[in-house]
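**Q** Could you look at this predicted model? Sequence included:
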Amino acid sequence: MVWRRTLTTLAVASSMGLLACAGLPQRSPDGGPAPLQPEAASGYTPKPGWAYPRFAVAAAHPLAVQAGQQMLQAGGTAIDAAVAVQMVLSLVEPQSSGIGGGAFLLYADGVQVQAYDGRETAPAGVHERWFLRPDGQPLGFHDAAVGGRAVGVPGMVRMLELAHREHGRLPWGALLQPAIALAEQGFAIGPRLHQLLGQDRFLAQDPVARAYFYDPQGLPWPVGHVLRNPELAVVLRAVAQHGAQALHEGAIAQAIVAKVQSHAHNPGTLSLADLAAYQPRKRQALCSNYTAQTRSYWLCGFPPPSAGGIAVGQILGILQHTAAATMPLQNGAPSAQWLHHYHEAARLAWADRALYVADPDFVPAPASHWASLLEPSYLAERARLIGPQPMKTAPAGQPASTSTARYAPMPEQAEYGTSHISIADAEGHTLAMTSSIEDQFGARQMVSTNHQRLGGFLLNNQLTDFSFTPTDINGQPIANRIEPGKRPRSSMAPTLVLDAQSGQVLASAGSPGGALIIHYTAKALHGMLQWGLSPQQAIDLPNFGTLGGPLLLETGRFDTSTLQELQTHGSPFKSTPMTSGLHILHRGQSNGQPVWQGGADPRREGIVLGN
């Protein structure tokens, strides 16, 4: 069939055409180590930006984008395209997301914005000391992540099935055919996957993953090697025929449980009952008013258990109440003064994130509703804490009617992974979906139902997004502590921007990047809405952010004068590679006609296609 030949040809061409260069760990200006990044840098390939009049798909790999485009050309909806895109990503971008993980999806159908929660849940067998050593100290990150201990109940496929049932048009089984064909025929390994395989210290310890990703000498397959995954093809065929039930019950579920529970050194408790019981959640999107250049918008983000929607909304909302709101770019990049204001606003958002945000089925919202953290009066109050000098400590706020916090702040800890998809269909229905298996290659556990067949799929390590320490030193509980059935806090930030007057969707945005997702997304939104940049220009801006401490700056992207001014000002900062993977669609004009402008991150291999 035509689409099979097209996908196979594009697999080789796109993989061979990418620029690769090693992203080595770098020291910061103060001499300390740079913070760990979710996935290593693998080069910088300039992207042209795109424009399509009818529909568009932006995602992390050309083959996945091609699959989504084909569904839209066949008359499918944005949801149909998202299913096809994600199933292909499970094959071609296994380090970031897949059917063994979870996702958050925002969908605008012209009437409302709906939030579909496919976040993983903690198995029934966990307890609050799950990530503590016998001496009470927290495990090291990879001591917890590698193996079965951190595997949460996968939720992405059941969530997509629900969204498709409500908004899909094409048959479910047809949406999986591009991924099945590619799994059978193979795809050419690109520089990014090859480099990440070579850098990973844990993946080859799993015999199934080693046989699939590495040659007989234990070296990662070279760039251009055609990698086939017949086992994944079998699994996807079962899901195509029987839906998510095929993953959550029966032979595939049994293989998942066996993989988790039989790990030699770090087993988990995930059970058949956990898998069978999993249900996605429909939540109310978290939308806040935002004004830029005299135009009023609704910023719609994902609610808890994601911290992304709140933090992005808080940062941009706080900046509106400071001088930074009207500061222009300086030589094509944010100025030192603007970066100071951004850093302070972000630190305030981080303090609220650490104290309040967790699974809403377990933890009440401050002032009884999460929107209290985004109210204009609250953000104005927070903005008044920002002065000309850096705050010594950024305190958490207290929205009106909130009693003294019953929880302790969660200490900052490593957070990884993910992939982002933005899609607009021919009817104007638009989605933003961020999916993840958490760390690079997740738990490094590859599931196969038949070891005579090569390949399979990787499991997540999402439970490491819970606080490893359940209480502070005074015994006060941390909101994001691990509990049976609970969904871990996330920083995934799929975002839709709507015109406040008409309700029309104007943009879809999001990124991978662990906790730095929040900053990558906020940067791009500010760039488009306040600085008037195109999606590609906003993505191309230097990256910056914070994890609650010093300001992080993308290595080599800020001029000496900016760094010197920050140093003189007393703003602590570190330079580090910051491998975002932003994908954005934005309504614009071309030759006087409305179009979807698209942008893809030059730091990764994504593209935008449409019609």
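**A** Yep, that arrived. Numbers count the residues shown, from 1 in each chain.
**Q** contacts, neighbours, all on C-alpha from now
**A** Fine.
**Q** Show me the strands in the stretch 1-150 of the chain, by range?
**A** For the stretch 1-150 of the chain, the strands identified by DSSP state E, counting those that start in this stretch occupy 50-52, 56-59, 102-108, 113-117, in order along the chain.
**Q** closest to A538 out of those strands?
**A** strand 50-52 (13.4 Å; Cα to Cα).
**Q** now the strands of the stretch 1-150 of the chain as JSON lines including mean neighbour count and distance to L275?
**A** Converted to JSON lines, those look like this (neighbours: other Cα atoms under 10 Å; distance: least, Cα to Cα, whole Å):
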{"stretch": "strand 50-52", "mean neighbour count": "21", "distance to L275": "41"}
{"stretch": "strand 56-59", "mean neighbour count": "32", "distance to L275": "28"}
{"stretch": "strand 102-108", "mean neighbour count": "28", "distance to L275": "13"}
{"stretch": "strand 113-117", "mean neighbour count": "24", "distance to L275": "16"}
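**Q** Alongside the first one, take a look at this:
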Amino acid sequence: MDYQTVSPRRKWLGIVVSAAMLGMPVAALADAAFQYEAPAIEPERASGYSEKPGWATERFAVAAANPLATDAGYQVLKAGGSAVDAAIAVQMVLTLVEPQSSGIGGGAFLMHYDGSDVTAFDGRETAPRAATESLFLNGDGEPLEFMDAAASGLSVGVPGTVRMLEKAHEAYGKLPWAELFTPAITLAEEGFPVSHRLHTSLAGEERLRDDALAGTFYYTEDGEPLEEGHLLKNPALGSILRDIAEQGSKAMHTGDIAEDLVQRVQGHPGRPGAISLEDMATYVTKQRDPICTDWLAYRVCGFPPPSSGHLTVMQILGTMEHLPDLETPLEEGQPSAEWLHRFLEASRLAFADRGRYIADPDFVDAPGGSWSAMLEPDYLALRAQLIEEQSMGPDGASPGNPGDVETTWAVQPNQPEYGTSHISIIDEEGNGLAMTTTIESAFGSRMLADGGTGQPGGYLLNNELTDFSFRPLDADGTPIANRVEAGKRPRSSMSPTLVFDRESDELIASLGSPGGAAIIHYTAKALVAMLDWGLNAQEALDLPHAITLGGPAFLEEGRFDPAILEALNELGHEASERELTSGLQAIMRTEEGFFGGADPRREGVVMGD
């Protein structure tokens, strides 16, 4: 086997992709525009909080949730690839090295800027044709326990990530599709060291061991999680990625890979799902118009429904704009109690609207005929009037009426939302993207699929359908907008965001986060910190978190002065501490180029030249 020369910087695996690995003649590989070298870096420790420096670059930057994935995107950009090219390489590596968060078995939202226009690519999973609104109800008509539903075939939606990336590549790719799979194929076949975060995620997971394939792949014979640093090879995923590299998304949605997925979902031993080969073959990526909202001196562009992210983020920020200015929103490196009170109250109001109105726009009409009605300044000014010196308290916020016609949807009860990963990239030509990608909760449906290869490993299937409301109706029999329906896309909180200067139209920032419904709070606070408070991207991501989904408030454990928690409780927030593990990535334009930040709560990094 012929190997390319490895630079001294890249001796971690000792080899790079070869012609034999790709099934190509040596001469063909030599002519390829992109030649991947396995990086001489190992994933850093990821549990807890690890300070990061921030990264300055001059020409381009890529931020992702794992150093191996970031490096794959960096090498693609270095070889002249576009932002979309880099995102494809990053996602395929994340499927391998961060399988608990995203992958080819899930879905994604991608916001792309080509120098003049912003496009929103919707790769959200869909409910099977055979799904009904009683999908997550037991025999007594009551909702299943969340994990009983999630760790089953019932929860698996038709995946959309690969087909979405293919559509984006057709529009904005520069390097050949097949070359972008080289990093992930190389690492899958030659192995990568299990990161601390993957190890701890495996150790804390109860149901993954129950899956025959996953239990033997990610755990020892004694049921112990693979140790940090263990060189893990995934030949099944390598074979699957080879097929997708050669045949495109057709390989994922038809043939052996699709048949294997359908068999696993329909054959789940406890709660089989209903995905069919027709569901797989007919999945369609949607290209949607982004929602761009003026805020301060900027234009913030985000994803429309079925994501609730942008609408809810901008409702929070827009509502706070109508409140009197605070002299000290930051005190000793922390958001002040006064600012947090306003932020939490605005969040309660925004989440009340989210729970009633937002769902798949192919099934639900926007209030007032336009989703932007929820962001009208006059409407948000009325909502701001509801914020007083004392908190409205848990469950004290009610939905407003942003449209001219009263909407009859019921309010969806709160239920868990988890998971996800985020990628931000700006390439040398100034094209930018923000892509948030997910399989929902950690390890998705706890089902590993080997694509019918019979080899060890594979990819995890999503549990995305649990983002639907388990209850289709409220107590009065009024339908819930985000109930399960055949072919419908579940509501999401993912908030991939691109920010522009309103005067020059220059791209200013790309950002986003994982974190379930708390994605909204993490993204909103990062926008405020970077664009209103003047912090750099890393400083903004370092700030402690505070959230509410409408009920009690939660502050990030151990990160706030106890006096702030006490002050919020005196105001009626019923606040307590808990772990709030975001995974923010952000890139901001500077006079010298770009400055990127990666969340200190996870193992991501930023790279660029």
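**A** Looks like it came in fine. No experiment lies behind these values; they were computed from the predicted model shown.
**Q** want to throw the strands of the stretch 1-150 of the first structure into TSV with distance to I189 of the first structure?
**A** Converted to TSV, these look like this (distance: least, Cα to Cα, whole Å):
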stretch	distance to I189 of the first structure
strand 50-52	25
strand 56-59	17
strand 102-108	24
strand 113-117	31
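**Q** For the second structure, which helix extends over the most residues?
**A** Secondary structure of the second structure read by DSSP state H shows that its longest helix is helix 337-357.
**Q** before we move on, the earlier item: nearest to M16 of the first structure, out of the strands of the stretch 1-150 of the first structure?
**A** Proximity of the strands of the stretch 1-150 of the first structure to M16 of the first structure was assessed by Cα to Cα; the nearest stretch is strand 56-59, lying at 18.1 Å.
**Q** what's the closest one aligned against in the second structure?
**A** Under the alignment (TM-score structural alignment), strand 56-59 of the first structure falls on residues 61-64 in the second structure.
**Q** Give me the mean deviation of the matching stretch from the first structure.
**A** Between stretch 61-64 of the second structure and the corresponding residues of the first structure, superposition yields a mean separation of 0.2 Å, by mean Cα distance after the TM-score superposition for the first structure.
**Q** re the thing from before, of all the strands of the stretch 1-150 of the first structure, which lies closest to G243 of the first structure?
**A** Distances from G243 of the first structure to each of the strands of the stretch 1-150 of the first structure were compared by Cα to Cα, and the smallest falls on strand 102-108, at 15.9 Å.
**Q** Report the contact partners of P376 of the first structure.
**A** When contacts are counted by Cα atoms under 8 Å, 6 or more residues apart in numbering, P376 of the first structure is found next to G317.
**Q** Apply 7 Å and report the result again.
**A** Applying Cα atoms under 7 Å, 6 or more residues apart in numbering to P376 of the first structure gives no contacts.
**Q** Ok, R288 of the second structure next?
**A** When contacts are counted by Cα under 7 Å, 6+ apart, R288 of the second structure touches 119-122.
**Q** which one of those sits closest to L330 of the second structure?
**A** Within these, proximity to L330 of the second structure (Cα to Cα) peaks at A120, which comes in at 33.8 Å.
**Q** residues contacting that closest one?
**A** For A120 of the second structure, the contacting residues are 110-112, 287-290, 303, taking Cα under 7 Å, 6+ apart as the criterion.
**Q** hmm, 10 Å instead?
**A** With contact set as Cα atoms under 10 Å, 6 or more residues apart in numbering, A120 of the second structure has these partners: 109-113, 168, 286-291, 301-304, 433-435, 496.
**Q** And D532 of the second structure, by the same measure?
**A** Under the criterion of Cα under 10 Å, 6+ apart, the neighbours of D532 of the second structure are 295-297, 525-526.
**Q** Just the buried subset of these, please.
**A** Members of the contacts of D532 of the second structure that pass the buried threshold by neighbour count (16 or more other Cα atoms under 10 Å) are listed as 295, 525-526.
**Q** Could I get the buried residue list for stretch 426-444 of the first structure?
**A** Neighbour-count burial for stretch 426-444 of the first structure, with 16+ other Cα under 10 Å as criterion, is recorded at 426, 428-444.
**Q** Stretch 453-463 of the second structure too?
**A** Within stretch 453-463 of the second structure, the residues that qualify as buried by neighbour count (16+ other Cα under 10 Å) are 453, 456-463.
**Q** Could you do stretch 371-378 of the first structure as well?
**A** Under the neighbour-count criterion of 16+ other Cα under 10 Å, stretch 371-378 of the first structure has 371-376, 378 buried.
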